[in-house]
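Visitor: Sequence first, predicted model second:
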Amino acid sequence: MFQRLREDINSVFDRDPAARNFLEVLTNYPGLHALLIHRLSHWLWRKNLKWLARSLSTFSRWLTGIEIHPGARIGRRFFIDHGMGVVIGETAEVGDDVTLYQGVTLGGTSWNKGKRHPTLADGVIVGAGAKILGPFTVGAGAKIGSNAVVTKEVPAGATVVGIPGKIVKRTEPDAAEVLEVDPERREAMRRKFGFDAYGISEDMPDPVARSIQAMLDHMHAVDERIERMCQTLRKVDASYRDGRLPELRDEDFADILDDADACAMPEKAPAAREAPATTKGDDGRGTNG
């Protein structure tokens, strides 16, 4: 028991640089208080003392602002930072070394009995305000962005952001074989389409930008394969002639690019959208241009 207590307190020092000493952590961290009370209420729950366990859980909610159902299973070195508004449901399971921030909900989407809350594997980090809803697993080492709403399984090591939650980073690609994309050709295709991912780097990914980038990469891979097929056909049949592909003209994308520029920099709308200048003719009446 004392070993568990020492682990829980040390986890605060490991993940919160504001923690200064043992006494401060033990007396002023509501996340630690909620965890310690939950360990007792969960023990009572397993001993079939349901009412007493729920009453202790309610007291903990009143004291800390953190609601953990006594039936939830919490692993070792669990850390709730700040904590206000955290809700963990009855059938939720939390692994070791998991970190939650304020406003996180591990909830369900069904009123049926049985497993209806998520399972967080070891090392998961859940940002402030995130909602993880449903009886699925969030893989080891995954990160859930602030205010994300996650309703389906998350692979190990992935990063999920947005509403609904979208995977923006994986430790490994899904496909066994991934075609390498030449960075120079990728950049040329981006310029051709007028797409620059809104200046967002890989460290701050945007789901829409990543989706467009994936489509461009796929188009590049298809283009490479078609080119190889044409080369093979020329070797087989000397009379084979390549047909010219339709050109991508800049004017075909002018309206789309103007709209994108207007959304990105409304104070610098395209000049083409300004009203034509009005000058006065000899008769004093206004005439266009």
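Guide: Thanks, I have the structure now.
Visitor: contacts, neighbours, all on C-alpha from now
Guide: Noted.
Visitor: What segments of this protein are helices?
Guide: 2-15, 22-28, 30-46, 50-64, 183-193, 207-236, 254-264 (DSSP state H).
Visitor: For Val154, find the nearest of these.
Guide: helix 207-236 (15.4 Å; Cα to Cα).
Visitor: What is that closest one packed up against?
Guide: strand 166-169, helix 183-193 (3 or more Cα pairs under 8 Å, 6 or more residues apart in numbering; DSSP states H and E).
Visitor: so the longest one versus helix 254-264, what angle?
Guide: Compare the direction of helix 183-193 with that of helix 254-264 by axes from the mean of the first three to the mean of the last three Cα atoms, to 10 degrees and you get 100 degrees.
Visitor: Put this next to the first one:
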Amino acid sequence: MFSRLTAYLDSIVARDPAPRSRFEVLLYPGLWAVGWHRVSHRLFNARLFFLARAIQHFSRFLTGFEIHPGAKIGKHLFLEHGFITIGETAVIGDNVTIYPCVTLGGTNPTNGKGGKRHPTLEDNVIVGAGAQILGPITVGQRARIGANAVVTDDVPEGATMVGVKARSTLVKVETWAKDFMPYGTPCKEPCEPSGQRIEDLEARIVLLQAQVEELLSDRELAGGPDAPVSRKRTRS
């Protein structure tokens, strides 16, 4: 048991630059939230639903994390700061990192039955702050969900999702980053082709504005504002 706890603490230290030692990690509310969930989940599986819920509410009061007792959580889950909601049928793999204000939410079943309503996060997934992952979808291994993204469809393994509704960036994460990416959101490289495209479009707008101004000037010189626009071609 002690070796498992040590491995868990070390996994958090490896993903968080803030703690100076394992002892600091012992004070993390996310660590305690996961610990209380282990207890409530066992009670839930034993069909002691009221006790499981009671422990869950106690944990939420102390830590600020809302984890349903029915959720299945793998090894070394790192919950960085609070206000994270994890639904009843959510499944979380090993070494998953979730940043603040994330919701693993459910969708309304159309058949009137509960069933699988919440997402599945496979191993080594990183979910950025404020992201919303909704419905019985699967987020593949090593996928990154960017901050404030809204994900409602399956995410391929290794993809990086950004935006509302979330879409994959042009460069998959496995082609350029093998190590852990803090905060889950690429800052430059994967989005660089999109940024270059925006710069090109802005340059074209400036060029078009100059051409329009030249056409208006030609029309005024040709005979006033009511004169037909000159067909003079402007080289770009």
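Guide: Structure received. Note that the structure is predicted; figures quoted are calculated from it, not measured.
Visitor: hmm, back to that, can you put the helices and strands packed on helix 207-236 of structure 1 in a markdown table and add mean neighbour count?
Guide: Output for those, formatted as a markdown table (neighbours: other Cα atoms under 10 Å):
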| stretch | mean neighbour count |
| --- | --- |
| strand 166-169 | 19 |
| helix 183-193 | 13 |
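Visitor: out of these, which comes closest to Gly145 of structure 1?
Guide: strand 166-169 (9.9 Å).
Visitor: before we move on, the earlier item: same list, the helices and strands packed on helix 207-236 of structure 1, but as CSV with distance to Arg273 of structure 1 please.
Guide: Below are these laid out as CSV (distance: least, Cα to Cα, whole Å):
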stretch, distance to Arg273 of structure 1
strand 166-169, 36
helix 183-193, 21
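Visitor: Out of these, which is closest to Glu202 of structure 1?
Guide: Here strand 166-169 is closest among these (Cα to Cα), at 9.0 Å.
Visitor: The closest one packs against which elements?
Guide: Using 3+ Cα pairs under 8 Å, 6+ apart: strand 166-169 of structure 1 touches strand 159-161, helix 207-236.
Visitor: how deep is Leu26 of structure 1 tucked in, by neighbour count?
Guide: Applying other Cα atoms under 10 Å, we find 15 residues neighbouring Leu26 of structure 1.
Visitor: do Arg77 of structure 1 as well
Guide: 22.
Visitor: ok now do it, which residues does it touch?
Guide: Each residue near Arg77 of structure 1 by Cα atoms under 8 Å, 6 or more residues apart in numbering is listed here: Glu7, Asp8, Asn10, Ser11, Asp96, Asp97, Val98.
Visitor: switch the cut-off to 6 Å
Guide: By Cα atoms under 6 Å, 6 or more residues apart in numbering, the residues touching Arg77 of structure 1 are Glu7, Asp8, Ser11, Asp96, Asp97.
Visitor: distance of it from Thr151 of structure 1?
Guide: 26 Å (Cα to Cα, to the nearest Å).
Visitor: most neighbours per residue, which of the helices and strands packed on strand 166-169 of structure 1?
Guide: strand 159-161 (a mean of 23; mean count of other Cα atoms under 10 Å).
Visitor: superposed on structure 2, where does it end up, distance-wise?
Guide: On superposition with structure 2, the mean distance recorded for strand 159-161 of structure 1 (mean Cα distance after the TM-score superposition for structure 1) is 0.3 Å.
Visitor: quick check: that strand aligns to which part of structure 2?
Guide: The alignment of strand 159-161 of structure 1 onto structure 2 (TM-score structural alignment) covers residues 160-162.
Visitor: Weed out the non-buried ones from the contacts of Arg77 of structure 1.
Guide: Among the contacts of Arg77 of structure 1, those classed as buried by 16 or more other Cα atoms under 10 Å are Asp8, Ser11, Asp96, Asp97.
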